[in-house]
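Visitor: Fold the following.
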Amino acid sequence: MYAITIPEPGGPEALVWTEVPDPVPGEGEVVVEVVASAINRADLLQRQGFYDPPPGASVYPGMECSGRIAEVGPGVTGWAVGDEVCALLAGGGYAQKVAVPYGQLLPVPKGIELVHAAALPEVTATVWSNVFMVAHLRPGETLLVHGGASGIGTMAIQLAKAVGARVAVTAGSAQKLERCRELGADILINYHEQDFVAELKQATDGAKADVILDNMGAKYLGRNVDALAVNGRLAVIGLQGGTKGELDLGKMLAKRAAVTATSLRGRPLGEKAAIIAAVREHVWPLLENGQVRPVIDRVLPMADAAQGHQVLEEGGHVGKVLLIA
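Guide: All right, here's what the predicted structure looks like:
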């Protein structure tokens, strides 16, 4: 088969489409013939040499895919050759085939194209596990999403609205904020021109955010705590703004607030399977009835993955960038 390899860390040009050995399914795994994959920021970090795959995972980038099951390994139940699926991966999505633990498979939702289903596993698992399983967003509460026009942001807006929450977003342009509004965002904040703490306070009559989904990390830590409501919950899922920040425990105590930080890629298989099961139960019906949909910025040939990485680095996209195998 062919896959995107990274012979040496570097810029987008470091991605090389080359022939490699086919994967073999292990115990509890299937091999998926990949139709499409999607680009995530973790892939950019891996390409740069900053984010190695977990032990035992494929060395090729790509943390989600859609396709058809080509082989079923020992110990697999509930899936058969030919099933159309999408999957959460620890790596290997930028390839024509990938081996996947069967607990990380999802059926393609009714009404969603097979190619577009590649945009779903990572964002739905990330948003559902953090916003709902960890931070317990409830109807009537306010969610603040940083990077509202990203793949994760566009999914977070829709899921929060589907459960009856109010949504505030930050984004870097009027065009991106308009797309967020179209998806249901109620409070629109241009982070280049506005202070999100002040804007959120004004828009909520001082109540602020019950839950914050943050992709920035250290750069936003202090202001995120300021933006939390009493009993607020901050879920950190990215470190684009650095890894080390100062946390004012006095403010945390006064607000009875909580800060969590999670990632998906390195979790044990059982934890991933539990998240995928929750996504299938709670998110898939919303996709199938049309309340929620994948937001696709563009679709590129997988051999042109370097172009897709450049798109993410430039930051002008809205939603997901897909790669067709």
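
Visitor: Every contact and neighbour count from this point should use C-alpha atoms.
Guide: Noted.

Visitor: so what's Arg298 up against?
Guide: Arg298 makes contacts with 320-322, as judged by Cα atoms under 8 Å, 6 or more residues apart in numbering.

Visitor: Pull out the buried residues from the helix or strand that contains it.
Guide: Using DSSP states H and E, the secondary-structure element containing Arg298 is strand 296-301. For strand 296-301, the neighbour count (16 or more other Cα atoms under 10 Å) marks 296, 299-300 as buried.

Visitor: Touching, Gly73 and Pro23? I think so.
Guide: No. With contacts counted by Cα atoms under 8 Å, Gly73 stays clear of Pro23, the gap being 11.3 Å.

Visitor: any common contacting residues for the two?
Guide: Val31.

Visitor: Return the residues in contact with Ala3.
Guide: Under the criterion of Cα under 8 Å, 6+ apart, the neighbours of Ala3 are 16-20, 60, 94-96.

Visitor: In strands, which of these appear?
Guide: In strands, judged by DSSP state E, the following of those are found: 16-19.

Visitor: My read is that Lys97 contacts Val31, right?
Guide: Yes. Between Lys97 and Val31 a contact is recorded at 6.6 Å, counting by Cα under 8 Å.

Visitor: Please identify every residue contacting each of the two.
Guide: Between them, Lys97 and Val31 have Pro23 as joint contacts when contacts are counted by Cα under 8 Å, 6+ apart.

Visitor: show me where the stretch 151-300 of the chain has helices.
Guide: 151-162, 174-183, 196-203, 221-227, 249-255, 269-282, 284-288 (DSSP state H, counting those that start in this stretch).

Visitor: Could you also give me the structure for this second sequence? I'd like to compare it with the first:
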Amino acid sequence: MKALQGVKGELEWSEHSVPACGPGEVRIRVAAAGLNRADLLQKAGLYPPPAGVVDILGLECSGVISEVGSGSRWQVGQRVCALLAGGGMAEEVVIDERSVMPVPEGLDLHQAAALPEVYATAWLNLFQLAGLQPGEKVLLHAGASGVGSAAIQLCRAFGNPCWVSVGSAERLAYCEALGAEGGALRGESLESLRDFAPFDVILDPVGASYAKLNMELLGEDGRWVLIGLMGGREAALDLAQLLVRRIRLIGSTLRTRDLAFKGQLLESLVDKVWPLFASGALSPQLEAAYPIKDAEAAFAALASNQVSGKLVLVIDPDLS
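Guide: Model (predicted):
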């Protein structure tokens, strides 16, 4: 099979051995794979896969099951999407069946490839780790990103007013169309977010450069969920504020979680979130689908920070 790797900062679509399908596993003929910032970092050599995980790029994919191992609950021919620790940008992938979800009703395989990573991230961090309750206010940094787009829609669906920080007026308008109440532009000043504070939950992929402001924007019993370090890793904090206002700082990564944890998370997604696609309350927000031969262009587009929503790579154009 062919698969995509990042080698010394370059992308290589090359031949790889075909993995065997063991008990409790499924083989997926891949239709498309979602592109995430983690793929950019791995390509650059800054985010190696966890121990024991293949170095093929791709944290999510969609396709059709072509083989099942003994004891699997899945069947050959089912249309599925999957959350992976790596390996999704390949013609085939073999994974534990707990990593697999059905394609939501009404969606095609390209749209489905854009769902697992961002919806799992948003659902885990807002509703499970932060324990978001109806009516609580949310601030989403990088609100027009894939995770931000998912989070805005989930907040709207579950009764949580949300605000965003974004890079342009166009991206703010995009977020407001999805359901955000408003927000602030990075290039100007985030100080205007104070007009909407205090927030109950902040979802933060930025880190150090927003740390001081985050502390000031949170209310009593606020939860600051840190999921990335785009703005640096070291910050000075007034820890007294954590004590006085009972603020919780929650560090969270998904890629390195074990299969049991991920399996339970995906079961919750299928139960609580997937029906909302069929009803129209949620949408994939797929900005563009690139053929695999244009992978470099797709990676460059994501790196430009101008993408609103998600990008996917089409691996097999005969599957949709």
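
Visitor: For ChimeraX, what selects the buried ones among the contacts of Arg298 of the first structure?
Guide: Provided next is the ChimeraX selection string for whichever of those are buried by 16+ other Cα under 10 Å:
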select :320,321,322
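
Visitor: Which contacts among the contacts of Arg298 of the first structure does the second structure share?
Guide: Under the criterion both residues aligned by TM-score structural alignment, their matches' Cα atoms under 8 Å, the contacts of Arg298 of the first structure that remain in contact after alignment to the second structure are 320-322.

Visitor: Would you format those residues as TSV with distance to Leu120 of the first structure included?
Guide: Shown next, in TSV, are those (distance: Cα to Cα, whole Å):
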residue	distance to Leu120 of the first structure
Lys320	9
Val321	12
Leu322	11
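
Visitor: quick one: which of these is nearest to Gln48 of the first structure?
Guide: Val321 (18.7 Å; Cα to Cα).

Visitor: Surely the closest one touches Gln310?
Guide: No. The pair Val321 of the first structure and Gln310 does not pass the contact test of Cα under 8 Å, sitting 10.7 Å apart.

Visitor: follow-up on the earlier one: of all the helices of the stretch 151-300 of the first structure, which one comes closest to Leu88 of the first structure?
Guide: If you check each of the helices of the stretch 151-300 of the first structure against Leu88 of the first structure by Cα to Cα, helix 269-282 wins as the nearest, at 8.1 Å.

Visitor: Next, the buried residues of that closest one.
Guide: Residues of helix 269-282 of the first structure classed as buried: 272-273, 275-280 (neighbour count, 16+ other Cα under 10 Å).

Visitor: That one: how far from the chain's middle?
Guide: Average the C-alpha atoms of helix 269-282 of the first structure, do the same for its chain, and the two points are 14 Å apart (Cα atoms, centre = their mean, to the nearest Å).

Visitor: In the second structure, what stretch matches it?
Guide: Taking TM-score structural alignment as the measure, the second structure aligns residues 259-272 with helix 269-282 of the first structure.

Visitor: of the ones in strands among the contacts of Ala3 of the first structure, buried ones?
Guide: Members of these that pass the buried threshold by neighbour count (16+ other Cα under 10 Å) are listed as 16-17.

Visitor: Save the ones in strands among the contacts of Ala3 of the first structure as JSON lines, and put in distance to Gly49 of the first structure too.
Guide: Supplementary listing: those in JSON lines, determined by distance: Cα to Cα, whole Å:
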{"residue": "Val16", "distance to Gly49 of the first structure": "15"}
{"residue": "Trp17", "distance to Gly49 of the first structure": "18"}
{"residue": "Thr18", "distance to Gly49 of the first structure": "19"}
{"residue": "Glu19", "distance to Gly49 of the first structure": "21"}
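
Visitor: which one of the ones in strands among the contacts of Ala3 of the first structure is nearest Pro121 of the first structure?
Guide: Taking these together and measuring to Pro121 of the first structure by Cα to Cα, the closest member is Trp17, at 23.6 Å.

Visitor: thinking that closest one is in contact with Ala303, fair?
Guide: Yes. The pair formed by Trp17 of the first structure and Ala303 meets the contact definition of Cα under 8 Å, at 5.5 Å.

Visitor: What residues in the first structure pair up with stretch 25-35 of the second structure?
Guide: Residues 29-39 of the first structure are where stretch 25-35 of the second structure lands, counting by TM-score structural alignment.

Visitor: Of all the residues in that stretch, which ones are buried?
Guide: 29-39.

Visitor: Could you do stretch 71-79 of the first structure as well?
Guide: For stretch 71-79 of the first structure, the neighbour count (16+ other Cα under 10 Å) marks 71-73, 76, 79 as buried.

Visitor: dump the residue contacts of Arg255 of the second structure.
Guide: With Cα under 8 Å, 6+ apart as the criterion, the residues that contact Arg255 of the second structure are 50, 84-85.

Visitor: Mind doing that once more with 7 Å?
Guide: The neighbours of Arg255 of the second structure, taking Cα atoms under 7 Å, 6 or more residues apart in numbering as the test, are Ala85.

Visitor: and the gap between the residue nearest the centre of the second structure and Ile95 of the second structure?
Guide: Within the second structure, the residue whose C-alpha comes closest to the C-alpha centroid is Val118; the distance, by Cα atoms, centre = their mean, is 2.2 Å. In this structure, Val118 of the second structure and Ile95 of the second structure are separated by 19 Å, where distance is defined by Cα to Cα, to the nearest Å.

Visitor: How about Ser304 of the second structure?
Guide: Distance, Ser304 of the second structure to Ile95 of the second structure, by Cα to Cα: 32 Å.

Visitor: same check, this time on Arg186 of the second structure
Guide: The separation that Arg186 of the second structure has from Ile95 of the second structure, given Cα to Cα, amounts to 39 Å.

Visitor: higher neighbour count, the two?
Guide: With other Cα atoms under 10 Å as the criterion, Arg186 of the second structure and Ile95 differ in neighbour count, and Ile95 comes out ahead with 24 against 15.

Visitor: Have a look at how far, on average, the longest strand belonging to the second structure is from the first structure.
Guide: Identified as the longest strand of the second structure according to DSSP E is strand 25-35. Strand 25-35 of the second structure: mean distance to aligned residues in the first structure after superposition is 0.6 Å, counting by mean Cα distance after the TM-score superposition for the first structure.
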